[in-house]
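> Coordinates only, no sequence provided:
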């Protein structure tokens, strides 16, 4: 494997870890909601576990991905996921306007990922 392929592989694994961190963040947000201010033991334990998992996965991803980009993507995944799953699992309201703004967040996350891709990196490199 060449150096470029190794860097590409590390970057791919970092993005996969960032997606996993986002999934754990969704679990954390939903568990906190279910814990009712940490007064329900099972939900509170789940929240603590998801919290530790999301922080670990995020920290691994941020070894490769710039912190500003990684944090924005992680927060975007958590926000959108918590809103959508909150609607489905917790019967929380979600209006058409809110869905529109969630689509803006998703678009931003996709563009941040594209901006970090090797195609865009090659265009930014001089020479």
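Sure, I can see it. This structure is a prediction, so every number in the text was calculated from the model and none was measured. Numbering: from 1, shown residues only.
> going forward, measure contacts and count neighbours with C-alpha atoms only.
Fine.
> Could you list the residues in contact with the host helix or strand of residue 75?
Here residue 75 is covered by helix 67-90, with elements defined by DSSP states H and E. Outside of helix 67-90, the residues within contact range by C-alpha atoms under 8 Å, 6 or more residues apart in numbering are 18-19, 21-23, 25-27, 29-30, 58, 61-62, 92-94, 102, 105-106, 109, 112.
> what's the answer for stretch 8-28, then?
If you take C-alpha under 8 Å, 6+ apart as the criterion, stretch 8-28 is touched by 46-51, 53-58, 60-65, 70, 73-75, 77-79, 81-82, 118.
> thinking residue 121 is in contact with residue 115, fair?
Yes. Distance between residue 121 and residue 115: 7.4 Å, which falls inside the contact criterion (C-alpha atoms under 8 Å).
> These two: who's more crowded?
More neighbours surround residue 115 than the other of residue 121 and residue 115, with 14 against 11 (other C-alpha atoms under 10 Å).
> Okay, buried residues for the helix of greatest length in the chain please.
When secondary structure is assigned using DSSP state H, the longest helix within the chain turns out to be helix 3-35. Buried residues in helix 3-35, defined by neighbour count with 16 or more other C-alpha atoms under 10 Å: 10-12, 14-15, 17-35.
> just checking, next helix/strand downstream of it?
Once helix 3-35 ends, the next helix or strand along the chain (criterion: DSSP H and E) is helix 41-61.
> put this beside the first:
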């Protein structure tokens, strides 16, 4: 259950990061509200997951999921550059996250 919570919390990190950008400095109410709800739920899930997962592993996995998810959304939907070097770097992050899970 802890790993499930951690993964969901990582996806919520992606949601709050994108909502933060879309809020345009908290001037747009809907993305600002999405940001607030997503960050609270993300932190709550991370905190609960860390009851059973070591903090170094849990935090690294949470950040990795959030970073990869945010970068992919940026490249796919927000027009950020998508080149082979960026994709290779994202694959390396995913490999690190998987490695942390496997060697937990």
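Yep, it's here. In this text the structure is predicted, and so the values were computed from the model without any measurement.
> what's the distance between the following helix or strand past the helix holding residue 75 of structure 1 and the middle of its chain?
Towards the C-terminus, the helix or strand next in line after helix 67-90 of structure 1, according to DSSP H and E, is helix 96-115. Distance of helix 96-115 of structure 1 from the chain centroid (C-alpha atoms, centre = their mean, to the nearest Å) equals 12 Å.
> Can you tell me the residue that sits opposite residue 114 of structure 1 in structure 2?
Here residue 114 of structure 1 is matched to residue 102 in structure 2, going by TM-score structural alignment.
> quick one: its match from residue 74 of structure 2, how far?
Plainly put, residue 102 of structure 2 is 28 Å away from residue 74 of structure 2 if you go by C-alpha to C-alpha, to the nearest Å.
> Give the residue from these two that has the larger number of neighbours.
Legend: neighbour count by other C-alpha under 10 Å for residue 102 of structure 2 and residue 74, higher for residue 74 (15 against 8).
> so what corresponds to that one in structure 1?
Following TM-score structural alignment, the counterpart assigned to residue 74 of structure 2 within structure 1 is residue 86.
> what do you get for residue 87 of structure 2?
For residue 87 of structure 2, the aligned position in structure 1 is occupied by residue 99, per TM-score structural alignment.
> Near that match, how many other residues are there?
Using other C-alpha under 10 Å, the number of residues around residue 99 of structure 1 comes to 14.
> That one: what's it in contact with?
By C-alpha under 8 Å, 6+ apart, residue 99 of structure 1 lies in contact with nothing.
> if you set the cut-off to 10 Å instead, what comes out?
By C-alpha atoms under 10 Å, 6 or more residues apart in numbering, residue 99 of structure 1 lies in contact with 80, 83-84, 105.
> cool, and residue 106 of structure 1?
The contact partners of residue 106 of structure 1, taken as C-alpha under 10 Å, 6+ apart, are 73, 76-77, 79-80, 100, 112.
> how much space is there between it and residue 19 of structure 1?
For residue 106 of structure 1, the distance to residue 19 of structure 1 under the criterion C-alpha to C-alpha works out to 13 Å.
> again with residue 90 of structure 1
When C-alpha to C-alpha is applied, the distance between residue 90 of structure 1 and residue 19 of structure 1 equals 23 Å.
> Kindly report the same for residue 97 of structure 1.
Residue 97 of structure 1 sits 25 Å away from residue 19 of structure 1 when distances are taken as C-alpha to C-alpha.
> cool, residue 26 of structure 1 as well?
11 Å.
> how about residue 29 of structure 2, what's its partner in structure 1?
Mapped onto structure 1 by TM-score structural alignment, residue 29 of structure 2 lines up with residue 41.
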